[in-house]
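In: Here is my input, please return the structure:
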Amino acid sequence: LLLALAGCAGPLPSAGPGLPRVGLAAKEVRQTVSLEEAPWRSVGLVATAVGGRCTGAVIGPRTVLTAAHCLLDPRSARMLQPEAVAFVIGLSPDSAGERRGVASFIYGPGFVARPGPMPDPDAPPDADWAVLTLDAEAPELPPGLALPLATALVRPGTPVALGGYQADRPRVLIADLACTTLGYGRDASGRLMLRHSCSATGGSSGGPLLLRQADGRWVVAGVGSMAVRGEAGGWAVPAATVRRDAAAAKGG
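Out: The predicted model follows:
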């Protein structure tokens, strides 16, 4: 399959017939979700000084999970400086939300991309994740927002949801609430990516693939990374991979 990054970097296209339907179903299935309810109250906008717009999820009082390619300068495919990245929570048509600066970030080992940005076939696909540490001068995010990461791989056929601040509704959080995990793909080096059926377009990159447990709590099953052109769904970095590699990057 020809894969492309789910277009977060660069200016947002205007809504209309010309909007790229990357990973978007032929029939509209996405719907507006409430910023007051779990898990969507934990989802926000990741914005960069070069015009990039992606999605991120709160995973700690000062930490946000997103995709590594969301932090690229699209012209050079080099990582931006942390001060060029911000996280906005509570963005809506009626509110500019609360903006937090980024003090630092870590990202998947070996992650690189090509200008555009486009995937680098020599890079490990499951390295497309990043954890942002928010500016310590700003107040901590409210208690109870942090979403836990799944500790194990999610079974194919599991119901999930994927939402984000997408290119056709840039100030509205919209989500596909009725999609599933389809299985896993493995590259030549054995690295796994999680395939899902969720409908989304540009701006959904970095958004959490969300799973509701039997007790009603939500967990992050994966991080939205790539989409398949011409059909609904895409690929996510498994949350279990993020847990493993982030712990190693931070020395445990």
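In: C-alpha only now, for contacts and for neighbours.
Out: Will do.
In: neighbours of Ile106, just the number please.
Out: The number of residues packed near Ile106 is 15, by other Cα atoms under 10 Å.
In: Next one: Ala236 from Ala86, what distance?
Out: Per Cα to Cα, to the nearest Å, Ala236 is found 22 Å from Ala86.
In: Tell me how many other residues surround Pro109.
Out: Neighbour tally, Pro109, other Cα under 10 Å: 16.
In: show me the contacts for it.
Out: By Cα atoms under 8 Å, 6 or more residues apart in numbering, Pro109 lies in contact with 127, 245, 249.
In: what about the second one, which helix or strand?
Out: Okay, so that is Asp245. helix 239-249 (DSSP states H and E).
In: before we move on, what about Phe111?
Out: Counting by DSSP H and E, Phe111 is part of no helix or strand.
In: Would you mark the buried spots in the longest strand anywhere in the chain?
Out: Identified as the longest strand of the chain according to DSSP state E is strand 173-186. Of all the residues in strand 173-186, those buried under the rule 16 or more other Cα atoms under 10 Å are 173-177, 179-184.
In: again with stretch 142-161
Out: Residues of stretch 142-161 classed as buried: 145-147, 149-151, 154, 159-161 (neighbour count, 16+ other Cα under 10 Å).
In: Between those, which sits nearest Gly97?
Out: Leu145 (15.2 Å; Cα to Cα).
In: Would you do the same for the sequence below? I want to compare the two.
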Amino acid sequence: MLPRLVLFLLLVLAPPVLAHDSEPAPWQAVGRLDIAGKGFCTGALVADNLVLTAAHCMFDATTGQQIEPTTIAFRAGLINGQARATRQVRRAVVDPDYVYSASPSASRLRNDVALLELSHPIEAQAATPFSTDLRPPRGAMLNIVAYAFDRAEAPPLQQSCAVITQQEGVLVTSCTVDFGSSGAPIFSMVGGQPRIVSIVAAKADMAGQHVALGTQLGQPLIQLKAALAAGKGFGTATLPEADQLTLDRQTRSQTGAAFFSPPAK
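Out: So this is what the prediction gives:
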């Protein structure tokens, strides 16, 4: 069983803020997902046309229905209103074991993974996709780049967090995240290069300590890629004519944000 937690799903840190360079930096494949004019999450390229994020970002918190992918835009490397590239989402698949309406549990958290297919690939000159890796052991150092409600256009690079434990497939980390960080990639460094080992599913309080909870990847990511390759997923098979979606900052987020509190002892 997971320890008693107060969980927060994060839709809508703080060492150096990222900046644009003439050459693509590793972190510029992290981007903001603007969702149907209602809010945003964080996502990361794992192929030139595939974005990894949290499954709960794909659901409307008011209706519980899955959001039409073509109303979502991915803005790679967004800094101060300027993105390295902007693409509309074409299709989306979520982990088949993820149930949006389920009560908070280890199963819901570890399977909170979605893969989005973009309308057009993003060139390597703009943003280079990340590789993935096995989850790191307890105590291993981690990095996170995440947009948040107070850093909507300037995601910080957090380098000073670590793996606390792994329980029932959920990665418990000392990383600090906030609303908007859902789907943010959790990195370990391999040979000086960042590799995604998990994505942020929720933040929580555990024994008075703020923690970030991460999903499993591995086999789920393989299955999601296979599903897209087989033509499955929610969305359209017709490419949109333009990539022009933006976030309406005046609209309150209705995309999957939720607060969970366990019953008192």
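In: isn't Gly183 of structure 1 right up against Thr158?
Out: No. Counting by Cα atoms under 8 Å, Gly183 of structure 1 does not reach Thr158; the two are 9.5 Å apart.
In: quick one: the residue mapped onto Gly157 of structure 1 from structure 2 and Ala162 of structure 2, what's the gap?
Out: By TM-score structural alignment, Gly157 of structure 1 lines up with Gly139 in structure 2. Per Cα to Cα, Gly139 of structure 2 is found 6 Å from Ala162 of structure 2.
In: And for Arg135 of structure 2?
Out: From Arg135 of structure 2 over to Ala162 of structure 2 (counting by Cα to Cα), the distance is 12 Å.
In: And for the counterpart of Thr63 of structure 2 in structure 1, the neighbour number?
Out: In structure 1, the residue paired with Thr63 of structure 2 according to TM-score structural alignment is Ser76. Neighbour count for Ser76 of structure 1, taken as other Cα under 10 Å: 13.
In: quick one: what helix or strand has Ser76 of structure 1 in it?
Out: Counting by DSSP H and E, Ser76 of structure 1 is found in no helix or strand.
In: quick one, strands of the stretch 1-150 of structure 2?
Out: 6-9, 30-35, 39-47, 50-53, 72-76, 85-94, 114-118, 131-132, 141-145 (DSSP state E, counting those that start in this stretch).
In: who touches the fifth one?
Out: Under the contact criterion Cα under 8 Å, 6+ apart, strand 72-76 of structure 2 has outside partners 28-36, 43-44, 83-89, 118, 127, 243-246.
In: May I see the ChimeraX selection of the buried members of those residues?
Out: Only the buried members of the contacts of strand 72-76 of structure 2 end up in this ChimeraX selection, burial being decided by 16+ other Cα under 10 Å:
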select :28,29,30,31,32,33,34,35,36,43,44,83,84,85,86,87,88,89,118,127,243,245,246
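In: Is the residue nearest to the spatial centre of structure 2 in a helix, a strand, or coil?
Out: The residue lying closest to the centre of structure 2 (Cα atoms, centre = their mean) is Gly183, at 1.3 Å. Three-state assignment for Gly183 of structure 2 (DSSP: H, G, I helix; E, B strand; the rest coil): coil.
In: Map it across to structure 1 for me.
Out: So Gly183 of structure 2 corresponds to Gly206, using TM-score structural alignment.
In: right, and Thr165 of structure 2 touches Leu171 too?
Out: Yes. Contact criterion Cα under 8 Å: Thr165 of structure 2 and Leu171 qualify, at 6.4 Å.
In: measure Ala44 of structure 2 to Ala258 of structure 2 for me?
Out: In terms of Cα to Cα, Ala44 of structure 2 sits 22 Å off from Ala258 of structure 2.
In: I figured Thr215 of structure 2 hits Ser107, correct?
Out: No. The criterion here is Cα under 8 Å, and Thr215 of structure 2 misses it with Ser107 at 9.5 Å.
In: Need the overlap of contacts for these two.
Out: Gly169.
In: out of these two, which sits in the busier spot?
Out: Thr215 (27 against 17).
In: how about the more buried one, what does it touch?
Out: Counting by Cα under 8 Å, 6+ apart, the residues that Thr215 of structure 2 touches are 109-113, 169-171, 198-201.
In: do you know how far it is from Ile186 of structure 2?
Out: Taken as Cα to Cα, the span from Thr215 of structure 2 to Ile186 of structure 2 is 10 Å.
In: Common neighbours of these two, please.
Out: 198-200.
In: Which ChimeraX command selects the buried ones in the residues you listed?
Out: Here is the ChimeraX command that selects only those of the shared contacts of Thr215 and Ile186 of structure 2 that count as buried (16+ other Cα under 10 Å):
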select :198,199,200
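In: how many neighbours does the aligned partner of His196 of structure 1 in structure 2 have?
Out: Applying TM-score structural alignment, one finds that His196 of structure 1 aligns to Thr173 in structure 2. Neighbourhood size, Thr173 of structure 2 [other Cα under 10 Å]: 26.
In: wait, what's in contact with Thr173 of structure 2?
Out: Contacts of Thr173 of structure 2 by Cα under 8 Å, 6+ apart are 161-165, 211-214.
In: And Ser188 of structure 2, by the same measure?
Out: So Ser188 of structure 2 contacts 136, 140-143, 194-197 (Cα under 8 Å, 6+ apart).
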